[in-house]
Each structure stands twice: as structure tokens, then as C-alpha cells.
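**Student:** I'd like to go over a predicted model; first the sequence, then the structure.
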Amino acid sequence: MNQYLILIDYVGVGLFAATGALAASRQQLDFIGFVFFAILTGIGGGSVRDVVLSEPIFWVGQPLYLVVCTITALIVYCTAHFLESRYIVLQWLDAGAVALFAVFGAYKGLLVTDSPSVATLTGAMTATLGGIMRDVLAGEQNAITRQEIYVTAAVAGAAVYIALWLVGIEDVVPALIGGLVAFALRAGALAFGWSLPRYRPRPGRPFDPS
């Protein structure tokens, strides 16, 4: 596994763990609650990805991921009160984590299956499921039910990474471009309310008994 992609994974876990700890601060939980939310958010999406891929769950063999989450929870526990708007910080940290995990999840899917379609899905799963679980448990409106772009950003970032990989571009370039695409879409959603057209119900046709 490329060293820069391992670094992306650790940074992504740390960013997602920070969002989980910030969610715990909004609920005024104790330190154990901070650690729980940090670990759940930091490793949740990647754990589901590895189960789907029938791979060993990544943090079981590398407990350093749990250490990263715990240290992140401690830092947020000691500093969250300095932030004026923890929810805004949470959202922007989440955007960075989505960008990183969209790329790493796609890489892991390609590594295991060599299938672009599977890799796109694993990229989206890795990038979004941890945040969705965090919001559901914290009682926040999760990103799926909000109108702004979220999963779409992860899918787009993963797809760009995979497309560049398919045409033979190697090293850090595909990861950088794919991550920037995912972050730009998510940032646009946060800053400008970007969203896709939503379903609008239409009146049903009148019943004709004949």
C-alpha cells in the first residue's frame, strides 16, 4: 500500500474523529462519550467497507487508529469550548474527511476487487457512513436527509480518482485531484447551498373503474 495513501487514511480518521468529538461536545457528554463518538465516526465507514469487501477490519490489526481517535477526542474535550460555532467547524472538518476517505475508500476497493464500480461504492461508503452514524446517534439531521450535496461529493471524488487511475496516471496526482473534486463539491454545498434536484410528488391519475 502506498505510503501517502496510508497517511491519507490516518488523517481522514483523525478528522472524522474530531467531528465525532465535536458532536459529543454539542451534547455535553463526558470524556468517555467523546471517545465513543470519535471512534465511531473515525472508523465507522472504513469498518463497513472492509466487511463488504470481506477484508480484515483495518483497525483490528492496527490499533494505532484507535489511539488516534482517543487522542483526538482528548484534544477536542479540552479545547471545544474555545470554538464559537462548533457545528460549523464540525461541518468543515467533515468536508475534509469526506474528500480524503472518498479517495482512500476507492483505492481500497480497487486494490481488493479491481472493479471501478465496486471501488466507487466503497469510496462513497468510507467517506459518508461514519458521519451519518454520528449524526443519527447525536440526534442531528443527517446529511442524507438535508438538501445539500454530501454523498454526491464522495461519489464524484471517488469516480475522478478511479478514472485517472484507469488511464494510467499514478502516484499522488489522482488522489489529489479526486480529493479536491470531492472537497470542492462539499464546500460549495456548505457555502452556497449546492444541491441536486429533489423529487417532487405529482398528483396521481384519477381512478378509472372501467
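**Tutor:** Perfect, thanks for sending it.
**Student:** going forward, measure contacts and count neighbours with C-alpha atoms only.
**Tutor:** Noted.
**Student:** Spatially central residue for the chain, please.
**Tutor:** In the chain, the residue lying closest to the centroid (Cα atoms, centre = their mean) is residue 127, at 2.6 Å.
**Student:** thought that residue was touching residue 106?
**Tutor:** No: in this structure residue 127 lies outside contact range of residue 106 using Cα atoms under 8 Å: 9.6 Å.
**Student:** what about the closest residue to residue 183 other than its chain neighbours, helix or strand, and which?
**Tutor:** What sits nearest to residue 183 in space, not counting adjacent residues and going by Cα to Cα, 6 or more residues apart in numbering, is residue 99, at 5.1 Å. Element membership of residue 99 [criterion: DSSP states H and E] is helix 86-113.
**Student:** What residues sit buried inside that helix?
**Tutor:** In terms of neighbour count (16 or more other Cα atoms under 10 Å), helix 86-113 has its buried residues at 86, 90-110.
**Student:** mind listing what residue 155 touches?
**Tutor:** Neighbour list for residue 155: 102, 120-121, 123-124, 182 [criterion: Cα atoms under 8 Å, 6 or more residues apart in numbering].
**Student:** before we move on, the earlier item: could you list every helix and strand in contact with the helix holding residue 99?
**Tutor:** helix 3-26, helix 116-138, helix 151-166, helix 173-192 (3 or more Cα pairs under 8 Å, 6 or more residues apart in numbering; DSSP states H and E).
**Student:** And the ones you listed: which comes nearest residue 53?
**Tutor:** helix 116-138 (8.5 Å; Cα to Cα).
**Student:** Output the contacting helices and strands for that closest one.
**Tutor:** Here helix 116-138 is seen to pack against helix 3-26, helix 31-52, helix 86-113, helix 151-166 when contacts are counted using 3+ Cα pairs under 8 Å, 6+ apart.
**Student:** the inter-axis angle of the longest one versus helix 151-166?
**Tutor:** What it means is helix 86-113. With axes from the mean of the first three to the mean of the last three Cα atoms, to 10 degrees applied, the angle from helix 86-113 to helix 151-166 works out at 40 degrees.
**Student:** another one to put next to it:
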Amino acid sequence: MEQLLHWFDLIGIVVFAFTGVLAAGHKQMDLFGAVVLACVTATGGGTTRDMILNIPVFWLQDTHYLWIAAVTGVISFYLIRYLQVPMRLLMVADAMGLAVFVVIGTQKVLELGHSPTIAIVMGVMTGTFGGLIRDILAGDIPLLLRREIYATAALAGAATLVLLRASGKVPGEAVVATAVLVTLAIRLAALRWNLSAPIARFGNK
């Protein structure tokens, strides 16, 4: 189980770092800007979670996470210079990172002994805040605050993990995999069919 979560964690770091570079590329940033976006996207959600929970920040304890994000940033920077990268790829890659980090965050908080409610909130935060910081730094409206089904997908994935784990009838690896797939499926379905959440309206507007 720990090995699976570790690999998911590394996958999430790489994927989110890649989305940071894609966002930098669409804004025509230089190498430094691209690596900064890569690192903050990959570590922002987990950093926020650890600071709120008052536990050691994960990449300060194990700096290889930061190095992986930075190296991914450099490689991706030169890769996208020679490839035509559509904005759609950013959305799909972001969905993958969201799914992985939501599950990692939720599982970690449960293992620390916090309640399911706190685990779900922290899981959603882990999955979404890296992208939130990335979008703010890139000068875009964060995906988290748009009409798109984004936080809802994260919430569904975190809740799935909590419920399956509480049932005690599903092996740990299957719980993690199912929660990742639920988050990813909802987010990709929203992208594929342009699904969105209801918006607030004032009067008859």
C-alpha cells in the first residue's frame, strides 16, 4: 500500500509540474518562470495542507520531491519548445494530477488520525491548491473558481476513498485506485461534454 501511494505521489509531482510548464508556455515565460510554476504547482497543495495541519512540510523532509518537480520543469520547458502543445493537454494533465493528489492528501490525513470530514477537506485542498497557485501566478482565473466541475470531482474522489475505507470490505490498493478513477472520470467527463456546475444569478439576469 505504501509503495503504491509513493508511486502515485511521484506521478502527481511530475504531472502537476508539467502542467505548470504548459501554463508558463502559454504565457511565454522564460525558463526560470517555467520552473517556478512547475515547483509551486507540484508542491503547493501539499504544502498548504501540511502547514494547516501543523506538521513538517513534505518536501522539506524529503527534498527529492522538489528536485523531481524542478527537473521535470526543465525537461518540459525544452520539450514544449519543439512541440505544438494544445491547451486541452493542460486540462487533461491537470485532471490526472488532481485525481492523484486528492487521494494522496485524503489518505495521508486519515492516517494521521483526523476525522473523515477533515480528511476530505484536506484532500480537496491537496488536489486543487497547487493548480490554484499556478493559475494565479500565470494571470488566469483559477480552475477552482470557474464554472467547470473541478472541486466537485475532487470532493467525489475524497469521499469515495473515505467511504470505501470505512466499509472495511475493499482492499487498500483497490480503495486508492477506485478513488483516483472516480475523480479522474468525473473531471474528464466534464471536459469531454463541457459539463459545468450551476451559477449564481441575480434577479432575472
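**Tutor:** Nice, I can see it. Just so we're clear, the structure is a prediction, and the values are computed from it rather than from any experiment.
**Student:** what's the TM-score here?
**Tutor:** Between these two chains, after superposing, the TM-score reads 0.94 (TM-score structural alignment, normalised by the length of the second structure); 203 aligned residues with a Cα RMSD of 1.4 Å.
**Student:** burial of residue 50 of the second structure, as a residue count?
**Tutor:** Burial of residue 50 of the second structure is recorded as 17 neighbouring residues (other Cα atoms under 10 Å).
**Student:** same question, residue 159 of the second structure
**Tutor:** 24.
**Student:** Hmm, it is touching residue 120, no?
**Tutor:** Yes: using Cα under 8 Å, residue 159 of the second structure is in contact with residue 120, at 6.3 Å.
**Student:** So residue 68 of the second structure is in contact with residue 13, correct?
**Tutor:** Yes: between residue 68 of the second structure and residue 13 there is a contact under Cα under 8 Å: 7.3 Å.
**Student:** neighbour-wise, which of those two wins?
**Tutor:** A direct count of neighbours by other Cα under 10 Å for residue 68 of the second structure and residue 13 places residue 13 higher, at 25 against 17.
**Student:** Residue 162 of the second structure versus the more buried one, what's the distance?
**Tutor:** Distance, residue 13 of the second structure to residue 162 of the second structure, using Cα to Cα, to the nearest Å: 23 Å.
**Student:** try residue 52 of the second structure
**Tutor:** As for residue 52 of the second structure, its distance to residue 162 of the second structure is 20 Å (criterion: Cα to Cα).
**Student:** Neighbour count for those two, which is higher?
**Tutor:** Each of residue 52 of the second structure and residue 162 has its neighbours counted (other Cα under 10 Å); residue 162 has more, 23 against 10.
**Student:** ok, and the closest non-adjacent residue to residue 8 of the first structure?
**Tutor:** That would be residue 100: by Cα to Cα, 6+ apart, it lies 6.1 Å from residue 8 of the first structure.
**Student:** The one you found pairs with which position in the second structure?
**Tutor:** The pairwise alignment with the second structure assigns residue 100 of the first structure to residue 100, based on TM-score structural alignment.
**Student:** And for residue 156 of the first structure?
**Tutor:** Matched by TM-score structural alignment, residue 156 of the first structure corresponds to residue 156 in the second structure.
**Student:** got the contact list for its match?
**Tutor:** Taking Cα under 8 Å, 6+ apart as the test, what residue 156 of the second structure contacts is 182-183.
**Student:** One more: residue 128 of the first structure?
**Tutor:** The contact partners of residue 128 of the first structure, taken as Cα under 8 Å, 6+ apart, are 45, 98, 150-151, 154.
**Student:** Next: residue 125 of the first structure.
**Tutor:** Residue 125 of the first structure touches 45-46, 48-49, 102, 105, counting by Cα under 8 Å, 6+ apart.
**Student:** can you redo the contacts of residue 155 of the first structure as CSV with distance to residue 137 of the first structure?
**Tutor:** Output for the contacts of residue 155 of the first structure, formatted as CSV (distance: Cα to Cα, whole Å):
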residue, distance to residue 137 of the first structure
102, 22
120, 26
121, 23
123, 23
124, 20
182, 25
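**Student:** farthest pair in those?
**Tutor:** 121 and 182 (14.2 Å).
**Student:** okay, now the nearest residue to residue 34 of the first structure once chain neighbours are set aside: neighbour count?
**Tutor:** Distances taken as Cα to Cα, 6+ apart place residue 21 nearest to residue 34 of the first structure, at 4.8 Å, with adjacent residues excluded. Number of residues near residue 21 of the first structure (other Cα under 10 Å) recorded here: 35.
**Student:** before we move on, what about residue 73 of the first structure?
**Tutor:** 31.
**Student:** got it, and residue 80 of the second structure?
**Tutor:** Around residue 80 of the second structure there are 14 residues (other Cα under 10 Å).
**Student:** same question, residue 153 of the second structure
**Tutor:** When neighbours are counted by other Cα under 10 Å, residue 153 of the second structure comes out with 25.
**Student:** Tell me who's in contact with it.
**Tutor:** 182-184, 186-187.
**Student:** so which of these is the most crowded?
**Tutor:** Compared across the contacts of residue 153 of the second structure, residue 183 has the highest neighbour count, 28 neighbours, by other Cα under 10 Å.
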